[in-house]
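Asks: structure of the sequence below:
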Amino acid sequence: MDERLARPWLTHYPDEIPVKIEYEEKPLQSYLADAARETPDKSALHFMGTEMTFAEVYDSALRFASGLRGLGVKKGDRVAIMLANTPQSVISYYGTLLTGAVVVQTNPLYVERELEHQMIDSGAKVMICLDLVYPRVANVLKKTKLEHVIVTGIKDYLPFPKNLIYPFIQKKNTGIKVDITYNEKTHPFTRVLKENEPVETEVSVNPKEDLALLQYTGGTTGVAKGVMLTHHNLVANTTQALRWMHKIDHGNEVILCALPFFHVYGMTVGMNFSIMDRSKMVIMPRFNTTQILKAIQKQRVSIFPGAPTMYIGLINDPDVNKYDLSSVEVCISGSAPLPVEVQQRFEKLTGGKLSEGFGLTEASPVTHFNLMWGKRPSGSIGLPWPDTDAAVINGETGEQAEAGEIGELIVRGPQVMKGYWNRPEETKAVFQDGWLLTGDMGYMDEEGYFYIVDRKKDMIIAGGFNIYPREVEEVLYEHEAIKEAVVIGVPDPYRGETVKAFVVLKEGMELSEKELNEYCRKNLSAYKSPKQFEFRNELPKTMVGKVLRRALVDEEKRKREQEKEPQVQGK
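Replies: Predicted coordinates:
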């Protein structure tokens, strides 16, 4: 395919975007070190009233790295970070890399069973977590290889008097009183920094071979897999992002970081983008429309990476017109399809540009993006990034599809993963002659713009989060009253998709929707829990007994179409 591969998308590149990029052969953490040395007094981050310079962030990262070494962490060890967006998440991330260890990003919403699997699979040695989630971490400690836990709280980086008031607000909002006993295995984050010196220790890193990150994702089997991303993968994808945004004022932007850093999208286009560009990140620990609008106005945010649900929430906020959003210049939308109406309304509201892209965890994550200042066809995921090849292959012949012909999207480039952690067979299954099989069905038009039409996988994307039906179904099957269960994604005006569960009960058993909802919320993260339930006597199946998930998807589609049809009134 290489010899015959056409790249019509290159004709759309403006002169400012290079076709090929010379990537620096150095580890990701070196960009923070360079910024601290060359622009030490420049503001690196803002967090709820607290400002930190690049020198201060680097100093803290060095102290944290010294602390990790004191706990026995060495090159190649895995260090889990289970934090919301806070200064601590930036410090922990870069501090871990400074030791030569591998970051394992962990979702703070994980329940114990999810957390246990990830810790066992990664073999993480140290965990950094929020005080609010510590009880969950403590409950799985003995089942994993975790030797130390470092605990922090939102209040640790709040300015006076917010740091005194916040614990009371936290208890009121969550009902949780944080009470942690510190010992030789459980350490307060602030003490780790205070008791260690900011020592620069040279660690030999091979950017193209050494891992920087294990980012967990699911698959058609529902088993979470660790995607192995090297320093080169992450440096390349962040560099591609910077070159794509060719009109921005490099080094002087203000970037809203509301996308979670524990998600590879927020990590690359938010945190790493800001550090590499030496621009200020405005860190938001959670998405609240009022707080976001205030932050944009007060901090004069110019770049806003987000998910469609965020933009939908903002344009529908009843007070949105009370805020000055004119500072917004560039909005990078990903994680789910961006409705055209949302794009148009948000651009009118801010005067900035909102464009949609595409990626997957296995590609660090971005492979395609629409031009920010150029042609943006409706519904397109855009053009492949510099040094990124993309093609569509016919599922039956394996040959490259013609323009407009639907097939599976395949990609290759410097941002594509090394493979899956300890899963050579699954790694082999997703690579074909150097190309990564995305599992997404789409097509390329004659001009080189790509479109996604369906997913080969059964994955559900709700509010930017990937949800794998098998994982939810396994939890449902563990309920004593359930005989059969199947999960599908159904359209949701806010989240893009939401989870619907079809359930068949065992004979003689009873189970209410309320009871089932409570059970799911206890055993699954909130975003994975089904929002709709339907009890049935039987499920559609093939002759060999396999549940026809597609039949239920089509059935739901027909229902929606019927609901839209005008009703004829009888005389």
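Asks: from here on, just use CA atoms for contacts and neighbour counts.
Replies: OK.
Asks: all strands of the stretch 1-150 of the chain, in order?
Replies: Using DSSP state E, counting those that start in this stretch, the strands of the stretch 1-150 of the chain run over residues 43-47, 50-53, 78-82, 102-105, 126-130, 148-152.
Asks: let's see this one next, to set against the first:
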Amino acid sequence: MASNRETCGLTKRNYTFSEARSFSRRFGVSLLDRGLNPGDVLVVMLPNAIDNPIILLGALEAGLLVTTIDPAYKKNELSLQVRTIGAKVIVAIPTVVPLVKAVLEELGVTMPIILVDLKGEETGHDFWSYRDLISRSDGTDTQRKWPEVSPEDIAILLSSSGTTGERKMVARTHRNTVATMVLSGVYGKNRIISGSIVFGLTEVWPLFMALQNDQNPLNLGYPEPNTELKVIDTCGKSLRPGEVGELCIRGPQVKKGYFNNEKATQDTFDGDWLKTGDTVYYDEDGMFHLAGRSKDLIKVGGRSVSPSELEFVLLNHPKIADAGVVGVPDDTQGEKPVAFVVPKPGVELDPREIQAFVISELAPYKALSRVIVTDALPRNSIGKVLKRVLNELFVLKRPMIKLGKNVMGQYIH
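Replies: This next block holds a predicted model:
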């Protein structure tokens, strides 16, 4: 690694690689010296900034597990993720500290908060100063015997938006991380730009197929090196070219499992094959094609939004009896969430009130673009909401949105 190359960030600071290496080791040593242990979970709640890799590498070398939380998260979102992973320390910027403190108090847990002020002004006796942690000069960062870390140890936890309303944390090992770097070859680039037509999984981080110069979004491409793909039917039988089934993946980049969730791990694996939930087929040339998506995640500007999470929030509103959320096409964001809601008897719903309620509970990018008030939701024989029908209703009624009320008596906004 070159010792004199600079890495620049939005903070206007820059470090040589040599400095970044030294700071990351000092950070890791400081975590261990202050009572943290290998296997503990460190939460990073920062925007994209130059110090993120220093924090990540230092924690990993110390044997800790690292996860990130969007600083835009609201109280319920933060509480759920902290509770799910059993965090031991949180790295945060000053603007989110009041929220972090409120969540920790509500959960009845205490843990250190490492304050990272991007302006370099870290004060307060209630916090550990990030600057202090990386500024030690006692030489222990080079002399210390570091914990032994196995390639199969968990390194990083990534949040996966579950379609059942359950937030799952994808456990990725050190081996997974290195394998992905070798596979993709993008980590040395200065810039990475991608449009909205992207196919991948958090569980595979996310690359496992590649396709160049093809304008058909249903063409997924060919497997990457060291990656095995197969298509199976509902009984688990491997299918032949042209037959539609569920895509399964096997390779060194596939997750270890879901953190602290053995049932979800078992449900998504068939032996060492990861079942993606995506419906595909492959042709005689070995190219894979998308036939459908059994998971109904909404992709908003490249971010995954779970309909189930939105529905959970909506059903906690005192005026709503039932709710269903679908994704609809959007010219700028790719997709936007739309909610169909059923009011409780004798109650009138103001769609704008519902939109404001959702914004107060969830991150801004999960905002509802429209709220449609209806008497009932379409369901199948076992009571499952028919999302396909909701999408069709939205398309059919969309030209009438400006009228305020459609022929079925549903208010559309």
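Asks: TM-score for these two?
Replies: TM-score for the superposed chains, counting by TM-score structural alignment, normalised by the length of the second structure: 0.89, backed by 397 aligned residues with a CA RMSD of 2.3 Å.
Asks: on that earlier part again, what's the closest of the strands of the stretch 1-150 of the first structure to T220 of the first structure?
Replies: Closest approach to T220 of the first structure among the strands of the stretch 1-150 of the first structure (CA to CA): strand 102-105, 21.1 Å.
Asks: equivalent range in the second structure for that closest one?
Replies: Aligned by TM-score structural alignment, strand 102-105 of the first structure falls on residues 65-68 of the second structure.
Asks: how much does that stretch stray from the first structure?
Replies: By mean CA distance after the TM-score superposition for the first structure, the fitted stretch 65-68 of the second structure averages 1.0 Å away from its aligned residues in the first structure.
Asks: can you give the contact residues for that stretch?
Replies: Residues from elsewhere that reach stretch 65-68 of the second structure (CA atoms under 8 Å, 6 or more residues apart in numbering): 38-46, 56, 59-60, 154-158.
Asks: the strands of the stretch 1-150 of the first structure: which one's closest to G407 of the first structure?
Replies: With CA to CA as the measure, strand 102-105 is the member of these nearest G407 of the first structure (32.3 Å).
Asks: centre of the chain versus that closest one, how much separation?
Replies: Mean-position distance between strand 102-105 of the first structure and its chain equals 14 Å (CA atoms, centre = their mean, to the nearest Å).
Asks: contacts for stretch 343-350 of the second structure next, please.
Replies: K319, I320, A321, D322, V373, T374, D375.
Asks: make JSON lines out of those and add neighbour count and distance to I50 of the second structure.
Replies: Listed next are the contacts of stretch 343-350 of the second structure as JSON lines, based on neighbours: other CA atoms under 10 Å; distance: CA to CA, whole Å:
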{"residue": "K319", "neighbour count": "19", "distance to I50 of the second structure": "45"}
{"residue": "I320", "neighbour count": "19", "distance to I50 of the second structure": "44"}
{"residue": "A321", "neighbour count": "16", "distance to I50 of the second structure": "46"}
{"residue": "D322", "neighbour count": "20", "distance to I50 of the second structure": "45"}
{"residue": "V373", "neighbour count": "24", "distance to I50 of the second structure": "46"}
{"residue": "T374", "neighbour count": "17", "distance to I50 of the second structure": "48"}
{"residue": "D375", "neighbour count": "14", "distance to I50 of the second structure": "51"}
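Asks: turn those into CSV, columns for distance to Y73 of the second structure and secondary structure.
Replies: Formatted as CSV, the entries for these read as follows, by distance: CA to CA, whole Å; DSSP: H, G, I helix; E, B strand; the rest coil:
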residue, distance to Y73 of the second structure, secondary structure
K319, 24, coil
I320, 23, strand
A321, 26, strand
D322, 25, strand
V373, 27, strand
T374, 30, coil
D375, 32, coil
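Asks: residue contacts, I460 of the first structure?
Replies: N466, I467, Y468, P469, I488, G489, E497, T498, V499.
Asks: residue in the second structure matching it?
Replies: Checking TM-score structural alignment: I460 of the first structure goes with I298.
Asks: all the helices of the stretch 1-150 of the first structure, residue numbers only.
Replies: Under the criterion DSSP state H, counting those that start in this stretch, helices of the stretch 1-150 of the first structure are mapped to 30-38, 54-70, 87-98, 112-122, 134-140.
Asks: mind giving me a markdown table with the ones you listed and columns for distance to V282 of the first structure and mean neighbour count?
Replies: Below are these laid out as a markdown table (distance: least, CA to CA, whole Å; neighbours: other CA atoms under 10 Å):
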| stretch | distance to V282 of the first structure | mean neighbour count |
| --- | --- | --- |
| helix 30-38 | 17 | 18 |
| helix 54-70 | 14 | 24 |
| helix 87-98 | 10 | 26 |
| helix 112-122 | 28 | 19 |
| helix 134-140 | 26 | 17 |
